[in-house]
Structures are given as structure tokens and as C-alpha cells.
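A.B. asks: sequence first, predicted coordinates after that:
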Amino acid sequence: MTALDERVSTRMTTRQKLILVLLLGSQFMLAVDFSILNVALPVIGEGLGFALADLQWVATTFALAAAGLTLLFGRVADLFGRRRLFIAGMALLAVSSLAGGLATSPSMLLVARVAQGLATAIVTPAGLSLLTTSFREGPLRARALGLNGALMSAGFTSGAVLGGLLTELLSWRWAFFVNVPVAAAVLLAAPVLLAESRPDRRPKMDLPGAVTVTLGLLALVFGLTRAGEHGFADTVALGSLAAGAVLLVAFWFAERRADSPLVPVAILQRPSVKWGNLSGLIAFATETSLVFLMTLYLQKVLGYSALATGLTFGVLGLGTVVGGVVAPRVLARLGDRRALVAGFAVQAGATASLALLGVASGWIWLLLTATFVGGVGNMIAIVGFMVTATSGLPDSEQGLATGLATMTQQVGITMGIPLMSSVVTAAMGHASGTAAVLHGVGVAVLVNAAMVLLGALLAGLFLRPSR
């Protein structure tokens, strides 16, 4: 390839830029939805009459639908048309967001959150597969995935900031209403910009695989959420986790026998898919749970308000944006595997430094610096995971690959907080007060860093080098 050909191959057309803006905007909005209501939960409870113990279902119902159904709709998008599913999901998101903003009872709000989670399960893999098929494998796709990862991660961290501002300045209802005009704009532009893609011959749907994987993921997410509230010794949590494991094993055997499997076993056995997704699971579980740990530190040790805590995480969001911008260059220079290892190494070092945090207010500068640097490293690892997990597969299987990657992302987000919460609780024992919280957070931070190092080790040992 000549230098001119290489420059042309890495230059986006005007249409590709418009497609990128459309898809990145929708993915950012979905990422914000994961966390935008967290700060507003107490106000929602007072406004609609939620019991304190039931408030967590506002987040749990969303997570159950989003994580449990993502893989299924990723494959459905491959079979029935990605653009069609993307548009249907965005329409559902607009309607459910409007319903959530107009809710007058807890049940109406929870139904709206389930519908929002369902819309996320439809739109996220369809949007990612449209992204990967719009940009061929190589520098252009790496750049697109880098920007996508940066905006999604920034969405997770900025959701709390946006939710706090909307709730304080307007009303918690605007945390729902803000989706409606964005979804409407996407619905107007998508039919014009996005090309439909589906196979000429539509195979039969793998019903046993769809049922076992969906129920298995629902049981797994519910068990993790329940464990985060009641501990991993809770019988309901253990039963749900065990049921999820049995169903996922049943899914594996169902796929081996199916004529048109939902997830072909051969794809699951590919090192890039298998180890790439495991790396992604670690990347999302550790960074999102670190936000939880630093929230405990800021509010319980330094005495920050919820809004001030959310604003503090703006620095982490900035770090993820920087990481997403530089990640394609890092991948081009180092290759997928070494970029993953390097990103994890930076994240682990920054995370481990947070174990030094103390009770004085001046420690906030260490927190800001470490979360920024760790955000850069984490985003390099996430982009490395996305590129690795979607590489080497034909366009006909990109919905499946992105569905797997999205499922990994959402399960990682769900499992990280219960794990770190249990570590904090165990480290605190029966003690209470500022010193006990600081000790529990410090121990959990070191466990978090160790998990990141494990991700670096697994990626370095089992992923094949690529450039």
C-alpha cells in the first residue's frame, strides 16, 4: 500500500462522519441513562411514594432488561436488519422516556424503566454493529470505536452530574424528558444515513438458545444485584446465581446441537472473542465499581454532597475522553494485545495509589489525578477489548460480536459494585465510623487493582499479538 492509499484509507468521508455523529450520539445517550437517575433517587422516592427499600428497583429493573436481553437482540439484528432494530429501539426509548417523565406512581415508573432497558438492549448492539460495518477493519474502525468508547464511558460518569443538575435546577422528570428530543432527531436522520443490512437467507431462530441465555443472564444479573444489597451469603442471591450458571451451561450445550445457533460455539472458542470479552468484563467491572468506592470515600469520609461528588467525577470523564482519543494511536503502534496490557497496567497503578487516601481534605488532589490517569488507561483497555472482540469476523456476524461485547459491558457494570461492596463490608467487620469506611475502601481499592493486573496478565498470555 502506498502512502497515498494509506492516507485515503484512514480518512472518513462526509457520510461516514455524519453516521459517526448519529451513532455516537445515540450510544452516549444510552450510557447516560445507566447513571442519570442515581443522584435523583431520593427525590423520586419522595415524589412518587417509593418505600426506601424499593428505590433500588428503579436501577435494577433497567439493568435486568438491558443486560439480560442484549445478546438476543444482537443476533436478532443480524437476522432481521440492524437499521430496522436500531430505529425500533430508538422509538421505544422515546416513548418510554416520555412515560417515565410523566409517571404518577411507582409501578408506572418501573414499567417505563423496564422499557428503557429493553430499548437499550435493542439499540446498543444494533448501533455498534452498524458502526463496525460502516467502517472497515483497520485504523478507521479503531478510531470510530475509540470515540465510541470514550463517549460511552464519559456518559456513565457524566450521567450523575447531569442527573444532579437537572434534578436541582428543574425536576427529576427532566432526567427522562431529556432523551425525547435526542431520540426524535436520531429517528429523523437514521433512515437517510444508515443502510440496511441483513442476510439474503434468514435462518430459523434458535429458540432453546435464546431462552436459556436470556433467562441465565437475567438470573445472573438479579443474583449480583441482590448480593450487592444483602451480601453473597443471601440464599436468594446464591440461588439466583446458581440458576444463572446452570442455564448458561445449558445454553452452551444447546448451541452445540443447534442447526442455526444463536452464538456458534466456534465463535466463542476464538481466542480474540473469548479472551477479549473477558478483558472487557474486567475493564468495566473495575472502573464502574471504583466510582462506587470513591463515592463512599467522598461522601462518608470527606463529607461531600451528592452533587459535589458527581461533579468530582467529571475529571474521570475527562480522562476517559482523552483515553478514547489516544487509544487508536496506541493500538496502531503497539497492536491490540500490548495496548490492552498497557492500558490495564496504567489503570492498575493509578487505582493502587488510591489506597493512600486519608481523611484530610487535601487528599482530593490524589483522587483527581489518579482517577484521570486511571480513566485514560481504562479507556485504552476498553477500546482494545472492543477492537479485539470484533476483529476477524465477517459483517454477517458483527451483530453477534457486538452483542457479546455489549453483554460483557453490561454484566461487568452490574457485577463490579456488588463485588466491591462485599469487600468493603468484610473489611469493615462490625466497626463503623469514618476510619472504618476508609479502611474498607482502601482494602477494596487494592482488590480492584489486583483484578486489573489479572486482566493484564490474561490478555498478555492468551491473546495473539496483532498489529
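C.D. replies: All right, it came through fine.
A.B. asks: when you work out contacts or count neighbours from here on, use the C-alpha atoms and nothing else.
C.D. replies: OK.
A.B. asks: which residues of this protein fall in strands?
C.D. replies: Applying DSSP state E to the chain gives no strands.
A.B. asks: and residue 262, how many neighbours?
C.D. replies: Residue 262 has 24 neighbouring residues, counting by other C-alpha atoms under 10 Å.
A.B. asks: quick one: it from residue 450, how far?
C.D. replies: 34 Å (C-alpha to C-alpha, to the nearest Å).
A.B. asks: try it against this one:
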Amino acid sequence: MTDRPDPRRWQVLVLLGAAFFMTVLDSTILLTALPTISAGLGVSAVGVQWTVTGYALAFSGLLLCSGRLADLLGRKRVFLAGMALRVAAALLCGLAPSVEFLVAARALQGISAAVIAPAALSLLMTTFPDGPERNRALGIWGGLGGVGATSGLLLGGVITEAFGWRWVFLINVPVGLAVLALGLGLLRDIGTPVSRRPLNLPGVLTSTTSLVLLVYAIVDLPTGGWTWRTVGTLAASAALMGLFCLLESRSAAPLIPRRLLRSRTLLGGNALVLAAGMAVDGMLITLTGHVQLALGWSALRFGLVAAVMTVASVVGGLVSQRLALAVGLRRVAVTGAALLAGGCLLLTQVSTAGSLGVLIAGQLVFGVGMGAAFVCAQIAALDGAADADSGLAAGVVDTSFSIGTALGVAVCTSVAAAVAGAARPAGHLGDAGLVLGEQVGFGVAGGFAVLGLLAALLLLPRGSVSGAPFFNIDSESGRRADPVESPCR
């Protein structure tokens, strides 16, 4: 890190924020467009669901590897390569002639997102000096995560209704080209790569395969149920993760040094990211099902109502970023998680009559909590991370979020479907049984938010974040001054 901050650092934040916003947007923008894609390509709902699954598998599995590659090869180089891949993938998605082609292109889009997300976040961390300015930038970054997740519901509906589903993907092309053009001149790498050691390929292969299998088992659970295939996939994932730990313990250059996991603040931030991801995507998938299946709303109408949550998350993020620095991270994080749970509690009151007032009130409360929770989680999960390992730290927090969103969708969808199915023999016919399942789904999402509240309460510091580095880095050489340790010893 140079002594003098980059004079263009806020311009860099805008550029990186745009790239991150589009990355998060891609994960939810399809939710409102899936029925239209299914009709347009003439495939079943199960078939078109693989456009979401393929993206999730590629994105979740490669985040850790991509984060470390950004440290080793240069953040700017990796970021721009990811953006170029995104433009190509978006173009292929928009021109897809069949669902098989679209699924493959979406997987490529997931790979590009896995490359971009940790590289962009590590560029932000090396651009802003450790301290209040970096925390403000991370606060804005965390707020963008919540805004992107909810904006996808609005933009997906608007774009699909106005221009057709293909433009849900093609909108990435001009934005990506603009980021590429501006990034060439604006971005710069600060510092040197972490070391000249080669990437720990056995660790990369075992961790990536383990994460892909874990996410696949999770996303397949709502439709496949608890079958021997699901259990076998989870067992294989656990075995590979055990092998990863064994390989890491014997490696001279482990993928994840144990030091990274010693900070309670970092662990608390990642736990909050995981729980908030479960609550947010669990609530969103339940809300999407409610308005489309029980209420029969169009994608555009749903998107416009969801704009309430988007605006609320912006307000929550901006206010919470300032409060976290003024009154302490833990208080704001606990409040944010409590608001997430409160919003879900309000949404459990939805009915077959529509309950527009309940939907708006629930989204307002939930949106403010989402902005606060993500802001605090980002600040805590990256507090004091050394520049040389910023890509890896970013990859860890992005992986936590990705696993959380997959779990939230799978669990809430499965629970809602199971309750709706059980309601039919009990006399709850038609939409009444469906709504009962969705009410329980909202309650489960609220339970996830409570887990985040407990993580914040138990692990985050009372006052402001410390700013102390996790790693002992020699200031002149940029190398570790103490032995490399494995996360599994």
C-alpha cells in the first residue's frame, strides 16, 4: 500500500461498483423472466431452471480459486479478463437458440462472475487505505449487494415486458464494454503479488469440486428431495473437503492460510454474510412464488412493487455505513439482522387476497435491514485484511454469500412445497394451501436472519472495527514474515 491514497479512488469505486452491481444483478434478474424464457424456448420449468443452477455451480465453485489468482497474477489483469468473458457470455446468452445453449452460456457467465467479484473487491481494498475511508467504501459496496439483489426483480420484469427476455442478458454487453474501456486507464495494481509460489493446484481442484458438489446437492434438494443421490453428493463433497484439509496441511503454499480464520471479526462477518444471504434469497424466492403463483401478477407489476425494497435497502445501507463508524459495528449489524427477521415476520401475514399493504410494509422493513446487514458484514469480513491477501479474503466472503443464497433458496422452497403438499389432505385447497406454504417459507427466512443476529451478537466487536491486519507482512518485500499455516491444522 502506498502512503498517499489514490486521488482517483472514488472514481475507481464507481467503476468497480458498477461491475459488482451487474454481477449481483445477474443472480436474480432471471427470477421474473423464467416463465417467459420457458415459453420462448418451448421447454419445461424444470429445464429452464438449469439456467439458474448452471450459473450457481460455476460461480460458487470458483470464487476461492479466482480470489487467490487475483493475488498472484494481478487484480487488474484478472478483473479485466473476467469482464471480457462476461461480455462474451452475455452475448451468447442473448443469442441462445436453445435451452441447452443457454445453460452452457449461463455457466460461462457464472465463471466470469466468479472471476470478477473477488478481483473487484480486492482492487477496492488496495485502492483505499485501511481505516475509515476503506470502511466507508466497503459500506457502499455492501449496500450495492443488497440493491443489486432486489433490483434484479424490478429490472427483470421491466426489461422482459418491454424488450423480451433476451435483453435481460444483452444489457450486460454495453455496460461490460464501458467498464472495460474505462478500467484500462483508471485501474491500477498497488503492491506486488503475494509470492512467486505456484498456485496450490491440488487444493484448488479438491476445494472447487467439493463446493460444486455441495451447491448442486443444495439446489437439487427442492425438486429431487432427500434421495440416495443427494446423500451421496453431500458425502462426496464432505470427503473432498476433508482431502482438501489434508492437502492444505502438507502444502508449502496452502490456498487458505490459517491466519485468515483467526479473527473473530472476520468469522463474524462471514457468518453474517452467510445468514443474510440465506434470509435474502430465501425470502426473495418465496416472494416470487407468492406473487406469480398465488396472486398471478405479471413480471412488471411484481418488479414495480419490489422497487420499494430496493429503495429501502439503499437508505439502510447509506445510514448504516455512517452509524457503524459512529456507534459500533455490532449494534448496527444486530439491528439490521433484527429488521430482516421483522420483515419476514410481516410477510408471514400474506393471504390469497393479495395483502398489498403487508407486502409493501414487509419489503420496507426487510430492505432497510438488508442494507444494514450487508454493509456491516462486508466491513467485518474484510477488516484489516492485508493487501497481499485481499483477493483471497474477498473470495472467502463471496463464497460465504454464494453458499448462503443457495441454501436459502433450497430450504425455503423445499419447506414451502412440503407444507403446501401436506395442506391439501388437511382441507386447505388450491391457493390456500399454496399461501400457507409460503407463509411458512417466509418464517424460515426470518429464522435465518435470527442466526445472523446471533452471529453478530457473539462474534462482532462492541466498538468500531480494529483495522489491525490479519497477516504479518514485511512492509518492504511484501512477503510473509512468519511461517505459512494451513486452515486445517
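C.D. replies: Looks like it came in fine. Because the structure is a prediction, the values reported are computed rather than measured.
A.B. asks: so after superposing, what's the score?
C.D. replies: Between these two chains, after superposing, the TM-score reads 0.92 (TM-score structural alignment, normalised by the length of structure 1); 456 aligned residues with a C-alpha RMSD of 2.0 Å.
A.B. asks: corresponding residue for residue 299 of structure 1 in structure 2?
C.D. replies: Aligned counterpart of residue 299 of structure 1 in structure 2: residue 292 (TM-score structural alignment).
A.B. asks: how many other residues sit next to its match?
C.D. replies: The number of residues packed near residue 292 of structure 2 is 15, by other C-alpha under 10 Å.
A.B. asks: please apply the same query to the one 4 residues further on.
C.D. replies: A count of nearby residues for residue 296 of structure 2, using other C-alpha under 10 Å, gives 12.
A.B. asks: please report the distance of residue 449 of structure 2 from residue 328 of structure 2.
C.D. replies: 20 Å.
A.B. asks: who has more neighbours out of those two?
C.D. replies: residue 449 (33 against 18).
A.B. asks: what sits against the counterpart of residue 9 of structure 2 in structure 1?
C.D. replies: Under the alignment (TM-score structural alignment), residue 9 of structure 2 pairs with residue 16 of structure 1. Applying C-alpha atoms under 8 Å, 6 or more residues apart in numbering to residue 16 of structure 1 gives the contacts 134, 135.
A.B. asks: to which residue of structure 1 is residue 37 of structure 2 aligned?
C.D. replies: Mapped onto structure 1 by TM-score structural alignment, residue 37 of structure 2 lines up with residue 44.
A.B. asks: quick one: its match and residue 174 touch, right?
C.D. replies: No. When contacts are counted by C-alpha atoms under 8 Å, residue 44 of structure 1 is not listed as touching residue 174 (11.6 Å).
A.B. asks: which one is residue 162 of structure 1 nearest to, not counting chain neighbours?
C.D. replies: residue 36 (6.5 Å; C-alpha to C-alpha, 6 or more residues apart in numbering).
A.B. asks: same deal with residue 285 of structure 2?
C.D. replies: Using C-alpha to C-alpha, 6+ apart, the closest residue to residue 285 of structure 2 is residue 409 (6.2 Å).
A.B. asks: for residue 196 of structure 2, same thing?
C.D. replies: Counting by C-alpha to C-alpha, 6+ apart, residue 196 of structure 2 lies nearest to residue 72, which is 7.6 Å off, once chain neighbours are set aside.
A.B. asks: and the one you found, what's its match in structure 1?
C.D. replies: Using TM-score structural alignment, residue 72 of structure 2 pairs with residue 79 in structure 1.
A.B. asks: ok, residue 99 of structure 2 next?
C.D. replies: When structure 1 is aligned by TM-score structural alignment, residue 99 of structure 2 is paired with residue 106.
A.B. asks: rewinding a little: need the contact list for the match of residue 72 of structure 2.
C.D. replies: Residue 79 of structure 1 neighbours (C-alpha under 8 Å, 6+ apart): 198, 199, 202, 203.
A.B. asks: between these, which is closest to residue 317 of structure 1?
C.D. replies: Nearest to residue 317 of structure 1 among these: residue 198, at 35.7 Å, using C-alpha to C-alpha.
A.B. asks: and that closest one, how many neighbours?
C.D. replies: 17.
A.B. asks: give me the distance between it and residue 19 of structure 1.
C.D. replies: 18 Å.
A.B. asks: residues contacting the equivalent of residue 60 of structure 2 over in structure 1?
C.D. replies: Under the alignment by TM-score structural alignment, residue 60 of structure 2 pairs with residue 67 in structure 1. Taking C-alpha under 8 Å, 6+ apart, we find residue 67 of structure 1 in contact with 121, 217, 218, 221, 407, 410, 411.
A.B. asks: still on that earlier bit, the closest residue to the match of residue 299 of structure 1 other than its chain neighbours - how many residues pack around it?
C.D. replies: Spatial nearest neighbour of residue 292 of structure 2, chain neighbours left out: residue 298 (7.0 Å); criterion: C-alpha to C-alpha, 6+ apart. Residue 298 of structure 2 is flanked by 13 other residues according to other C-alpha under 10 Å.
A.B. asks: from residue 406 of structure 2, how far out is residue 298 of structure 2?
C.D. replies: 25 Å.
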